[in-house]
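Colleague: Provide a 3D model corresponding to the input given below.
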Amino acid sequence: MAIALSLLSALAYGVSDFLGGIFAKRSSAWQVAIVGQTSSGILSLLAAVIIAGSPTSTDLMYGSLAGLGGGFGVAFLYRGLATARMGVVAPISAIGTALIPVVVGLSTGDRPSVMAMLGVVFAFPAIVLISRVVDDNPAHKGGVIDGILAGVGFGLLFTFLGQIGDDAGLYPLALSQITSVLSVIITATALGHAWVPRGRKVWGALVMGPLGATAQGAFLYATHHGLLSIVSVISSLYPASTVLLASVLLREKIHGWQGVGLVFAAVAVALVAAG
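Modeller: Here you go, the predicted structure:
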């Protein structure tokens, strides 16, 4: 169950990132982040009303902290996706997304099987190879920085979501996504960017709401059925779908090492599932 939910999370994140990059190229990355995260938060809040749960104050605190990290991450991710190749920015963000919760999980008692740990070992070179920058375009180099910052934010998001109790329901998740909007506003204001949504194009990002809610919800429930150190790695393979979509729809070339990375990703998933 944990592996299936993690893969669903990775797929939803990958498609959402692809659409976020498209919308950010057409308008403002910061405004797209506001619209997308608000849409996800509203949907998660509606789901929380329907799905019973008993969150503690600690669960709500972790939800808020997750949102601060997530908002920071999504803002820089969309900025990078708007200015550089999707096949560069999204994979780089996945390194921090996976590494931070893996370190936290292992240091707080996660003890994966040998087979699952082999999967983790394969996952990191997969992410690195998919992330390999193959040219000197300055915009792509800037995308590397944005990808790193996004990875830190998402790594914190995954880590804090993984601390939410099994009986909390979806209120902490809804709070996370609502808090992420505040995080985007703070980040955009600090960097001097306009964040208030303007123009019709930016409102297309509303379609990202169901994807974002699905991605985070699937990850949250995956942590209830599996180890944070494993679930976070599988969910962090989301760049595979982003790279494939960019290749098919935007004609971005998948270079040789990226292809090898995609193979490593498949092996990683198989090993973790077998473990």
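
Colleague: CA atoms for contacts and neighbours, from now on please.
Modeller: Fine.

Colleague: quick one: the helices in the stretch 1-150 of the chain?
Modeller: 2-26, 29-50, 57-83, 86-107, 114-130, 138-161 (DSSP state H, counting those that start in this stretch).

Colleague: Any buried residues in stretch 221-236, and which?
Modeller: 221-224, 226-236 (16 or more other Cα atoms under 10 Å).

Colleague: so Lys253 is in which element?
Modeller: In the assignment (DSSP states H and E), Lys253 maps to no helix and no strand.

Colleague: Which pair of the buried residues of stretch 221-236 spans the longest distance?
Modeller: His224 and Ser236 (17.1 Å; Cα to Cα).

Colleague: rewinding a little: out of the buried residues of stretch 221-236, which one sits closest to Asp135?
Modeller: Closest to Asp135, out of all of the buried residues of stretch 221-236 and judged by Cα to Cα, is Ser236, at 24.2 Å.

Colleague: quick one: the closest one and Ala94 touch, right?
Modeller: Yes - Ser236 lies in contact with Ala94 (Cα atoms under 8 Å); the separation is 5.3 Å.

Colleague: what's the closest of the helices of the stretch 1-150 of the chain to Val267?
Modeller: helix 114-130 (7.0 Å).

Colleague: Just the angle for the closest one relative to helix 86-107, thanks.
Modeller: Here helix 114-130 runs at an angle of 150 degrees relative to helix 86-107 (axes from the mean of the first three to the mean of the last three Cα atoms, to 10 degrees).

Colleague: what sits up against helix 114-130?
Modeller: Contact with helix 114-130 is made by 87-88, 91-92, 94-95, 230, 233-234, 237, 239-240, 257-265, 267-275, as judged by Cα atoms under 8 Å, 6 or more residues apart in numbering.

Colleague: go on, stretch 267-275?
Modeller: 3, 113-123, 230, 234.

Colleague: for Asp166, what are its contacts?
Modeller: Here Asp166 is in contact with 221, 224 (Cα under 8 Å, 6+ apart).

Colleague: So it: helix, strand or coil?
Modeller: In three-state terms, and counting by DSSP: H, G, I helix; E, B strand; the rest coil, Asp166 is coil.

Colleague: Now show me the structure for the sequence below, then we'll compare the two:
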Amino acid sequence: MTAVILATVCAVVYGTADFCGGLATRRSRVFSVVALSQIAGLALILALLPVLPGALDPRALWWGVAAGLAGATGLVLFYRALATGVMSVVAPATAVTSAALPVVFGLAAGERPAPQALVGIVLALAAVMLVSRDRSAGTSGSAGSVLIALAAGAGFGGFFILLAQAPGDAGLWPLVGARLSSVTLVILLAIVTKRSLRPTAGSLPIIAAAGLLDMAANVLFLLAKQEGLLSLVAVLVSLYPASTLLLARYVLGERLRSLQVAGVACALGAVALIAVA
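Modeller: Alright, predicted model coming up:
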């Protein structure tokens, strides 16, 4: 039950971070939002190290570095897919892939969730696809953009899988490695592509909020993984688009489509089934 609570809260925090990031990208350049939010998250994790100490194990740092590279690569590919494809195709393809990969990995590694939990996993995957549907026009995308979206989802799913491989007594050190590698990669990409990292006036607070919330969610994921199965924790965490959607509805006044409402209902059902398993 502890793992379910932590993973569900993690999904809410991830979704809130994405909401803040979305607002930030409306006000500032994408690369400045990504880079500066990552730096804010790094500052938070360094501040939390004395509070949640762990054993400084080189394996933890290297697993974290690998996870950070996977996550950052997924982010770059996701933006690339959005630039070349249709949002209503790219977002669900990315979201479902990122949710499904940790489930498949966990089951292949020998995890055996209860039957109710397996039903909850199926509902959660359906929820991720439904709530990620965009109201943009068009229902199909090029094969190239779909493949890039799948690769982006693999990067995000790889982040969860690789982070979960770090030793259980490492504390927050895997996240230090993850954030150092992702910050380095994003800054190098900005330099190579000659993109400015300077935020527009007034956008820094919301960028910082996005980074701090994202890192807080990462911490919750690590804590949840220590308490439960990766196949269950990761799929619950992947429900984060539901909270982003609800925030857009009640903060920005965006209307929900019937498919998205059904997705939120599936998400609630998935959490309930996994909780009682």
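
Colleague: What does the superposition give as a TM-score?
Modeller: The pair, once superposed, lands on a TM-score of 0.87 when counted by TM-score structural alignment, normalised by the length of the first structure; 273 aligned residues with a Cα RMSD of 3.0 Å.

Colleague: of all the helices of the stretch 1-150 of the first structure, which lies closest to Pro210 of the first structure?
Modeller: Short answer: helix 29-50, nearest of the helices of the stretch 1-150 of the first structure by Cα to Cα, at 6.1 Å.

Colleague: So Gly192 of the first structure: helix, strand or coil?
Modeller: coil.

Colleague: Could you tell me how far it is located from Ile186 of the first structure?
Modeller: 10 Å (Cα to Cα, to the nearest Å).

Colleague: Have a look at the two and say which one is more surrounded.
Modeller: Under the criterion of other Cα atoms under 10 Å, the comparison of Gly192 of the first structure against Ile186 puts Ile186 first, with 16 against 9.

Colleague: how much does stretch 118-126 of the second structure stray from the first structure?
Modeller: Here stretch 118-126 of the second structure, set against the first structure after superposition, deviates by a mean of 0.9 Å using mean Cα distance after the TM-score superposition for the first structure.

Colleague: What segments of the stretch 151-275 of the first structure are strands?
Modeller: Using DSSP state E, counting those that start in this stretch, no strands are found in the stretch 151-275 of the first structure.

Colleague: Please enumerate the helices of it.
Modeller: Under DSSP H, counting those that start in this stretch, the stretch 151-275 of the first structure gives helices at 171-190, 208-225, 228-235, 239-250, 256-274.

Colleague: JSON lines for those, including distance to Leu45 of the first structure?
Modeller: Shown next, in JSON lines, are these (distance: least, Cα to Cα, whole Å):
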{"stretch": "helix 171-190", "distance to Leu45 of the first structure": "5"}
{"stretch": "helix 208-225", "distance to Leu45 of the first structure": "10"}
{"stretch": "helix 228-235", "distance to Leu45 of the first structure": "22"}
{"stretch": "helix 239-250", "distance to Leu45 of the first structure": "27"}
{"stretch": "helix 256-274", "distance to Leu45 of the first structure": "31"}
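
Colleague: Can you say which of the ones you listed is packed in most?
Modeller: helix 228-235 (a mean of 30; mean count of other Cα atoms under 10 Å).

Colleague: How many residues are close by the nearest residue to Ala48 of the first structure once chain neighbours are set aside?
Modeller: Leaving aside its sequence neighbours, Ala48 of the first structure sits nearest to Leu170 (Cα to Cα, 6 or more residues apart in numbering; 4.6 Å). Counted with other Cα under 10 Å, the neighbours of Leu170 of the first structure add up to 26.

Colleague: Check the gap between the aligned residue in the second structure for Leu170 of the first structure and Leu222 of the second structure for me.
Modeller: Alignment note (TM-score structural alignment): Leu170 of the first structure maps to Leu172 of the second structure. Distance, Leu172 of the second structure to Leu222 of the second structure, by Cα to Cα: 8 Å.

Colleague: go on, Ala11 of the second structure?
Modeller: 13 Å.

Colleague: before we move on, what about Ser32 of the second structure?
Modeller: In terms of Cα to Cα, Ser32 of the second structure sits 27 Å off from Leu222 of the second structure.

Colleague: Surely Thr84 of the second structure and Ala143 touch.
Modeller: No - using Cα under 8 Å as the test, Thr84 of the second structure is too far from Ala143 to be in contact (10.3 Å).

Colleague: Looking at those two, which one has more neighbours?
Modeller: Remark: of Thr84 of the second structure and Ala143, Thr84 carries more neighbours, 15 against 10, as counted by other Cα under 10 Å.

Colleague: what residues are up against the more buried one?
Modeller: Contacts of Thr84 of the second structure (Cα under 8 Å, 6+ apart): Ser145.

Colleague: Recalculate using a threshold of 10 Å.
Modeller: 90, 141-142, 144-146, 148 (Cα atoms under 10 Å, 6 or more residues apart in numbering).

Colleague: between these, which has the most around it?
Modeller: The most crowded member of these, judged by other Cα under 10 Å, is Val90 (30 neighbours).
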